[in-house]
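Trainee: Provided below are the primary sequence and the corresponding predicted coordinates.
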Amino acid sequence: MRTIPLGQTNLQVPVIAVGCMRIKALDKQEAERFIQTSLDLGANFFDHADMYGDGVCEEIFADAIHMNESVREKVLLQSKCGIRKGAFDFSKSHILESVDGILKRLKTDYLDVLLLHRPDALVEPEEVAEAFEQLHSSGKVRHFGVSNQNPMQIQLLQKFVKQPIAANQLQLSITNSNMISQGLHVNMLDDSAVNRDGSILDFCRLNDITIQPWSPFQYGFFEGVFLDNEKFPKLNAKIDEIAAKYEVSNTTIAIAWLLRHPSHMQPVTGTMNIERLKDCAKAADIRLTREEWYEIYMAAGNILP
């Protein structure tokens, strides 16, 4: 699979990240087959979080992949921490404790990437910096990033954190594309001009931070998928038309739409369906034309000013 550099690091990652939030739904044989298929496709970057299944998802993954030193060398592991029951927590003690738990469950000595999950209103960036430095110097975490953060939050962290912020995991799909549309509606008196995230897309491009779109098939906030959904007739008609041209599925085109953006995103899949995963992987080999990208954008209900 085609690869891209992750942020400012020297880590080359596949353009598709395999999200493991739903792996708990698979039995052992299904999980083994799913992970092997991912590896066969070249999608060896696996995204986790300590809150997924309260850690059970990480355990299932480690067992299904039969984690050992030889296997570890063939995969890239990313996990997230900072969400606990009733609070968000970026304290030094919680970050360190969380990473130790993640490593134990994944049966590994290190993470390739650690992301801080939802922003913590009580964050003390000096503590984050101390935690990152300890994790980095000990070899437990090689690279760091964030999730769902705006430019000022990242800049606040980066003021104290020595390691570069390599990635920012953000909700983004064809139907949830405000971070794109607000950049097209500058100085316009319409809802699409509302800047809800501080121009995070441009900020990440300017600072070489890889955007990892999560829920690339969802509309709203986990309200459902837009593909084959009667609520989005024009969008599906256009996606199906373009999918027929490339002789691929609508799933492939939905991911290809994200990959066509020049910011070099790394979408995070969430499916546990092997055929759909294969469809996602095919997007790495498709480059939509400018016209096709805009046609899909407008079919989703977006307008050009």
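Mentor: Done, it's in. Model, not experiment: these values are computed from the prediction. Residues are numbered from 1 along each chain as shown.

Trainee: C-alpha from now on. contacts and neighbour counts both.
Mentor: OK.

Trainee: which residues touch Phe203?
Mentor: For Phe203, the contacting residues are Pro151, by CA atoms under 8 Å, 6 or more residues apart in numbering.

Trainee: Would you map the helices across the stretch 51-200 of the chain?
Mentor: 56-65, 69-72, 92-106, 125-137, 151-160, 178-184, 200-206 (DSSP state H, counting those that start in this stretch).

Trainee: out of those, which comes closest to Val194?
Mentor: Of all those, helix 178-184 sits nearest to Val194, with 6.0 Å by CA to CA.

Trainee: Identify each buried residue in the closest one, please.
Mentor: Using 16 or more other CA atoms under 10 Å as the test for burial, helix 178-184 gives 178-183.

Trainee: Kindly provide the distance from Ser38 to Thr3.
Mentor: 15 Å (CA to CA, to the nearest Å).

Trainee: ok, Ile83 touching Ala49?
Mentor: No - Ile83 is beyond contact range of Ala49, at 9.2 Å (criterion: CA atoms under 8 Å).

Trainee: Comparison target below:
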Amino acid sequence: MKRIKMGCTTLSIPAMALGIMRMNQKSVPEAQVAIQAAYDAGINFIDSADIYGGGKSEEIFGQAFSQMQIKREEMFIQSKTGIVPGKRYDFSKEHILHSVDEILERMQLDYLDSLVLHRPDALMDPEEVAEAFDQLQAAGKVRFFGVSNFDTAQFKLLQSCLSQRLMFNQLQFSLKHTGMIDFGMHMNMVDKPSVDRDSQFLDYARLHKVTVQAWSPFQYGMFEGTFIDNDGFPKLNQELQKLADKYEVGKNAIAAAWILCHPANIQMLVGSMNPQHIRDSAKGAKIRLTRQEWYDLYLAAGNYLP
């Protein structure tokens, strides 16, 4: 598994993480198979959130992991908080502290390697968040911190009040969600791809050594479904299959390789609970697409160059 540096640190993390959003749909033994498949492929980074399955995903993970032979210190375990189901976003100190305690209980852990704030809260008080982070770190409950779906200004605002460096920002990125790179190639134009919807965060991340975590790497839309083997995207799947045959892997590996080839050292979040898909996706970290292959996939996904 390809390894990358985490944020501004010298710590090494895998270029892929296992997202457990769908783990609530699995039995404990099935969850163990998925975790083991990821671990055996070099993916020793877990990404969760307190909202996944209403907390059930973390409960299943906790029961599964506690019965496995993998040592806690061999895993990097991350969770997210801040979404109150169907009601609001909440970055209050009280909510953050309470959520972490509940996450640790569900996952049967003493600490989280990373806590990520899940989608921006319009009522965020950066100084209040800073107090929560300081308290969590001092108590040994959280080692590192990050955010999810923040634009550049929101990221800077929060960072200005923190004593810790923010390590991560989770952003949607895939062959069918390319806004972070479209507008740069359509600079000074008036077409749809020229619109900057991400406030140039990818460039900011490279300048300030922030790890971008790409979510939904095989999805189109927000949660409409996967583009892999989808009849609605024949040209893209034809190109994926051509390269899959060349590199002797599955289509998931090629779609993963496309993301990981970007020089920003993006970490990709694999959300599948299918051991075969996990193993195939992991193979993408070993593939170095040519520049022409990378652009051929980009164009096959329905994009165009000016």
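Mentor: Received, thanks. Everything numeric here is computed off the predicted structure, so don't read it as measured data.

Trainee: what's the TM between chain one and chain two?
Mentor: The TM-score (TM-score structural alignment, normalised by the length of the first structure) is 0.97; 305 aligned residues with a CA RMSD of 1.3 Å.

Trainee: Spatially, which two of the buried residues of helix 178-184 of the first structure are the most separated?
Mentor: Asn178 and Gly183 (8.4 Å).

Trainee: Excluding sequence neighbours, find me the nearest residue to Val46 of the first structure.
Mentor: Check again: residue 46 of the first structure is Phe, not Val. Closest residue in space to Phe46 of the first structure, ignoring its immediate chain neighbours: Val18 at 4.8 Å, by CA to CA, 6 or more residues apart in numbering.

Trainee: Next, the mean deviation of the helix or strand harbouring that neighbour compared to the second structure.
Mentor: Per DSSP states H and E, Val18 of the first structure falls inside strand 17-19. Compared with the second structure after the fit, strand 17-19 of the first structure shows a mean deviation of 0.3 Å (mean CA distance after the TM-score superposition for the first structure).

Trainee: Please pull up the equivalent of Gln78 of the first structure in the second structure.
Mentor: When the second structure is aligned by TM-score structural alignment, Gln78 of the first structure is paired with Gln78.

Trainee: Kindly apply the preceding question to Cys57 of the first structure instead.
Mentor: So Cys57 of the first structure corresponds to Ser57, using TM-score structural alignment.

Trainee: Count the neighbours of the residue nearest to that match when sequence neighbours are not counted for me.
Mentor: Once flanking residues are discounted, Ser57 of the second structure sits nearest to Asn24: 4.1 Å by CA to CA, 6+ apart. The number of residues packed near Asn24 of the second structure is 19, by other CA atoms under 10 Å.

Trainee: you'd agree Asn24 of the second structure is up against Ile51?
Mentor: No - counting by CA under 8 Å, Asn24 of the second structure does not reach Ile51; the two are 11.0 Å apart.

Trainee: okay, and the common contacts of these two?
Mentor: By CA under 8 Å, 6+ apart, no residue touches both Asn24 of the second structure and Ile51.

Trainee: returning to what we had before: tell me which of Ile83 and Ala49 of the first structure has more neighbours.
Mentor: Legend: neighbour count by other CA under 10 Å for Ile83 of the first structure and Ala49, higher for Ala49 (25 against 20).

Trainee: Please identify the one among the buried residues of helix 178-184 of the first structure that lies nearest to Gly101 of the first structure.
Mentor: Out of these, the member with the shortest distance to Gly101 of the first structure (by CA to CA) is Met179, at 33.9 Å.

Trainee: Pull the contacting residues for that closest one.
Mentor: The contact partners of Met179 of the first structure, taken as CA under 8 Å, 6+ apart, are 195-197, 199-201.

Trainee: From those residues, pick the one nearest Lys238 of the first structure.
Mentor: Among the contacts of Met179 of the first structure, and counting by CA to CA, the member closest to Lys238 of the first structure is Leu201, at 25.2 Å.

Trainee: For Ala166 of the first structure, see how far away the residue lying closest to the closest one once chain neighbours are set aside is.
Mentor: Nearest residue to Leu201 of the first structure, sequence neighbours excluded (CA to CA, 6+ apart): Met179, at 6.2 Å. According to CA to CA, Met179 of the first structure and Ala166 of the first structure sit 19 Å apart.

Trainee: Report the secondary structure state of Arg276 of the first structure.
Mentor: With DSSP: H, G, I helix; E, B strand; the rest coil as the basis, Arg276 of the first structure sits in helix.

Trainee: Neighbours of it, how many?
Mentor: 17.

Trainee: more neighbours, Ser38 and Thr3 of the first structure?
Mentor: Ser38 (20 against 16).
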